[in-house]
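Undergrad: Structure, please.
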Amino acid sequence: MQQDKQPDYHEVVFRDRAAGFAFLTRSTAVSDQTIEWDDGETYPVVDVEISSESHPFYTGKARTVDTEGRIARFERRYGDDGAMT
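TA: Predicted coordinates:
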């Protein structure tokens, strides 16, 4: 394995500002911004737009699509003769 070809793998904080959620992990992501973490160390921070704390699927606030209404509208418009041509 070529050592000079490997990306810099270091500790990074990913932060979702909308949800007030952040976690420390290892990554190759880079950032000019830094944050002081709970352990007193300073780490680069990457702001993300959505995380498991703010994603509608994980929070239970997902919208349901009105598929029944769409099917009924389609059948009204094009008829429901049941024949496939």
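
Undergrad: CA atoms for contacts and neighbours, from now on please.
TA: Will do.

Undergrad: Show the residue spans covered by the helices in the chain.
TA: Taking DSSP state H as the criterion, the chain carries its helices at 56-59, 67-78.

Undergrad: closest to E49 out of these?
TA: Each of the helices of the chain has some distance to E49 by CA to CA; the shortest is helix 56-59, at 12.7 Å.

Undergrad: can you pull the contacts of the residue nearest to F21 when sequence neighbours are not counted?
TA: Nearest residue to F21 in three dimensions, chain neighbours excluded: R15, at 5.8 Å (CA to CA, 6 or more residues apart in numbering). Counting by CA atoms under 8 Å, 6 or more residues apart in numbering, R15 makes contact with 21-23, 45-48.

Undergrad: please give me the structure for this one as well, since I'd like to look at both together:
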Amino acid sequence: MKHGIHPAYRPVVFRDKAAGTSFLTRSTLGSASTVEWEDGTVYPVFDVETSSASHPVWTGRARVLDQAGRVELYRRRYGRG
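TA: Reported below is the predicted structural model:
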């Protein structure tokens, strides 16, 4: 890698607004706001609206909408054969 052309890769806290959870990882994202983490160190914080803690597919709260009705609609339109 060439020095001086890549963004800084550093620890960043991602805070999920929907679930109220936070997790510490490494990223190139920057933020003007900071938060003090559990270990007492101050890290930049990046707020996200959805993460694995609040996404319906990952939490198991995904809903199947009218599956039988769609099959019946298909059969009415295109026949049973």
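
Undergrad: where does the TM-score land?
TA: The TM-score (TM-score structural alignment, normalised by the length of the second structure) is 0.87; 81 aligned residues with a CA RMSD of 1.4 Å.

Undergrad: circling back: could you find the counterpart of the residue nearest to F21 of the first structure in the second structure?
TA: Structural alignment (TM-score structural alignment) places R15 of the first structure against R15 in the second structure.

Undergrad: gap between its match and L73 of the second structure?
TA: R15 of the second structure sits 42 Å away from L73 of the second structure, going by CA to CA, to the nearest Å.

Undergrad: these two touch, right, G30 of the second structure and P44?
TA: Yes - using CA atoms under 8 Å, G30 of the second structure is in contact with P44, at 6.9 Å.

Undergrad: neighbour count winner among these two?
TA: Counted by other CA atoms under 10 Å, G30 of the second structure and P44 do not tie: P44 has more neighbours, with 19 against 15.

Undergrad: if you skip the residues just before and after it, what's nearest to that one?
TA: Sequence neighbours aside, T34 is the residue nearest to P44 of the second structure in space, at 4.2 Å (criterion: CA to CA, 6+ apart).

Undergrad: So which residue is smack in the middle of the second structure?
TA: In the second structure, the C-alpha nearest the mean C-alpha coordinate belongs to S51, at 2.5 Å (CA atoms, centre = their mean).

Undergrad: list the contacts for the residue lying closest to it once chain neighbours are set aside?
TA: For S51 of the second structure, ignoring the flanking residues on the chain, the nearest one in space by CA to CA, 6+ apart is D16 at 6.2 Å. Contacts for D16 of the second structure (CA under 8 Å, 6+ apart) come out as 22, 47-51, 53-54.
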